[in-house]
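> fold the following and give me the result.
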Amino acid sequence: MHFTKLAAGIVILATATQSQAVTILTTFVPEGNSFPANGVASAPGTITGGGSLTSVFEAAADYWENAIGDDFTVSLSYGWQILGGGTLGVHNLLTEGGAPHRELSGMIRIDSTVATQWFADPTPTTHTEYTNYNEFTQNLGGGVMNTGRVFTGATGDASGRFDLLSVALHEIGHSLGLSSANNAFVAGNGDLDVDVTSPRLFPGSSIPTVSGAHLNLANALMFPSVSSGRRNLLSDADIIANMEISKFTQLGPVPEPLSMTVLGFGVLALLRRRKVS
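Prediction:
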């Protein structure tokens, strides 16, 4: 993975050593096999692009592993299932423990409804299918932080389809703290925000939340809905919110977009919005 520099305005108070990192152990649940809870895995969804759920999900796990440097392991089962109701993905916490409460195991189901059209990027660490890139910032009380890293202007197979990488990143993000079943999140969310404390970056910030353990920031990865033709990467707000909830302290290199080839400003494929859980 290419995570070589930090976003502007970030000052590292503590960085992880090469041997430290959050570890996300992943297990794919094939068609016909049972999830740890909530039924049986279905056949793959409607995929275009040349990638697969397994390759994209592993890449998404790598993004999060590189973002948080604390020594901690979470185990996730994942696979396809017909979800319906406009839902692209669902995360369920299975076990948690420790102090603070951190998720130890969970499961993620990705919608395989035929009508849900997926773009599975064969090269999920590059973003050449998108012609526009924007970063968003906001002062949430502790200084100006990045609140969104967003690609739009999708071309080719990515056009008009939901980005599988974005949804995998979102659902894995729930397993690291932002989960309505996580006792640490529930205990601190009475005022509908995540209050950032030292030694994490931007202490004094209040990162707003909304139903279902999501961030109430329209361009954040952990916002509750996503458009087709759009790619959301981890923002500082997404990372820091999870670090605060789970009391992680070691920030890894922040993911930066790689060598995007600008193909021209096309029509944005942002006509449909779907929700992620």
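
> from now on I want contacts and neighbour counts done on CA atoms only, so please keep to that.
Noted.

> the stretch 151-277 of the chain: strands as residue ranges?
162-163, 193-195, 206-210, 214-215, 225-227, 231-233, 273-275 (DSSP state E, counting those that start in this stretch).

> closest one to Gly173 among the ones you listed?
Comparison of the strands of the stretch 151-277 of the chain against Gly173 by CA to CA identifies strand 214-215 as nearest, at 9.8 Å.

> chain center to the closest one: distance?
11 Å (CA atoms, centre = their mean, to the nearest Å).

> elements contacting that strand?
strand 206-210 (3 or more CA pairs under 8 Å, 6 or more residues apart in numbering; DSSP states H and E).

> and the contacts of the strand it packs on?
140-142, 189, 192-196, 215-217, 237, 241 (CA atoms under 8 Å, 6 or more residues apart in numbering).

> still on that earlier bit, save the strands of the stretch 151-277 of the chain as CSV, and put in mean neighbour count too.
What follows is the strands of the stretch 151-277 of the chain, written out as CSV (neighbours: other CA atoms under 10 Å):
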stretch, mean neighbour count
strand 162-163, 25
strand 193-195, 22
strand 206-210, 19
strand 214-215, 26
strand 225-227, 22
strand 231-233, 24
strand 273-275, 15
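
> so which of the ones you listed comes closest to Leu13?
Comparing the strands of the stretch 151-277 of the chain by CA to CA, strand 193-195 comes nearest, at 18.2 Å.

> so what touches that closest one?
Gly188, Pro203, Gly204, Ser205, Ser206, Ile207, Pro208, Thr209, Ala241, Glu244, Ile245.

> second chain to compare with the first, below:
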Amino acid sequence: MKMLPMLAILLIFSAPDQASALTINRIFLGGTPPGNSVGGGSLQTVFDAACMAWENAIHDNYTVTLNYGWSDLSSSAAHWLNSQGGTPNREISGTILFENNWNDPSVFRWFIDPTPTQNEEWATFSTYHQDFGGGPMISGRVLSGAAGDVLTALDLYSAAVQMIGHALGLSVSNRTFGAEVADGNVGIPAGFPFAGSGIPFQANNYGYTGHPNVNYTAMWYSAIGERTLLSDVDILCAATISNFSNFVLPSSQEGQ
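Got it, this is the predicted structure:
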């Protein structure tokens, strides 16, 4: 683990074409926010910021429509793939819902950040590196050291980033993902940074899930009182599954 100043040094894989970029159409379905949430922000503001994080990372010219809102779920958040297709196969539309009725609201509550792009609530930024066969890449970027109510709540922004990642390819309903992860790994292809890496994925009784088996990735890790940002692992796995070729990785120069 490296403890660094709160600064991300970006490694550009392919110079972004300013005329094309990933576009996430957002359709707010409504719903009632949970009464025990803290922070005072809105789901719309947080979801917009999470979409922008992925849009800033992926610059391929592609549009996906995501419906989102509050609902009474059996988990903190959930993603459903509504339609997929095209060449390459990608999710076309999906639905993402967030829990608004915690079973034990005294223990679980959301931090709904009114300024989700600023990260001012956290004092420490930590990066983690792992080598999966193609060189050491950033496997995690975590903000910690919060105080007050933030320390006792689950970050809605982190959950939104993870759910959007499912919509960008890391979904058990995505046909390409199912084929790629059949051996337990997402293999980073030739021509990509860290080519030859095999990113392991978690499994349950039903098969492999859309979560890398790599601690501190945005697509796996979400802890009370912390915020998880996109890592090389998250972006490379989504790019591999959805065949995105124009993207930016948050790699520092060290170890590259």
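
> for the two chains, what TM-score is obtained?
Once superposed, the chains reach a TM-score of 0.88 (TM-score structural alignment, normalised by the length of structure 2), with 236 aligned residues with a CA RMSD of 1.7 Å.

> filter the contacts of strand 206-210 of structure 1 down to the buried ones, PyMOL style.
A single PyMOL command is used to select the members of those judged buried by 16 or more other CA atoms under 10 Å:
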select buried, resi 140+142+189+192+193+194+195+196+215+216+217+237+241
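
> okay, among the contacts of strand 206-210 of structure 1, which ones form the most distant pair?
Gly142 and Asn189 (18.2 Å).

> and of the contacts of strand 193-195 of structure 1, the nearest to Phe57 of structure 1?
Ala241 (21.4 Å).

> in contact with the corresponding residue of structure 2 for that closest one, which residues?
With TM-score structural alignment defining the correspondence, Ala241 of structure 1 maps onto Cys237 in structure 2. For Cys237 of structure 2, the contacting residues are Leu170, Val186, Ile188, Ile199, by CA under 8 Å, 6+ apart.

> for stretch 45-55 of structure 1, which positions count as buried?
Gly45, Thr46, Ile47, Thr48, Gly51, Ser52, Leu53, Thr54.

> and Gly45 of structure 1, how close does it get to Ser52 of structure 1?
Gly45 of structure 1 is 10 Å from Ser52 of structure 1, where distance means CA to CA, to the nearest Å.

> in TSV, list the strands of the stretch 151-277 of structure 1 along with distance to Ala61 of structure 1.
Shown next, in TSV, are the strands of the stretch 151-277 of structure 1 (distance: least, CA to CA, whole Å):
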stretch	distance to Ala61 of structure 1
strand 162-163	15
strand 193-195	23
strand 206-210	23
strand 214-215	19
strand 225-227	19
strand 231-233	12
strand 273-275	21
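
> so which of the ones you listed is nearest Thr126 of structure 1?
If we rank those by CA to CA, the stretch that ends up nearest is strand 231-233, at 11.2 Å.

> mean shift of the closest one relative to structure 2?
When structure 2 is overlaid, strand 231-233 of structure 1 sits 0.4 Å from its aligned residues on average, using mean CA distance after the TM-score superposition for structure 1.

> list the contacts of the aligned partner of Ser166 of structure 1 in structure 2.
Correspondence of Ser166 of structure 1 to structure 2, assessed by TM-score structural alignment: Ser158. By CA under 8 Å, 6+ apart, the contact list for Ser158 of structure 2 reads Ala50, Ala218, Ser222, Arg227, Thr228, Leu229.

> show me which of the contacts of strand 206-210 of structure 1 is closest to Thr125 of structure 1.
Ala237 (20.4 Å).

> residues touching the closest one, list them.
Taking CA under 8 Å, 6+ apart, one finds Met145, Asn146, Thr147, Gly148, Ile207, Ala220 in contact with Ala237 of structure 1.

> from these, list just the buried residues.
Met145, Asn146, Thr147, Gly148, Ile207, Ala220.
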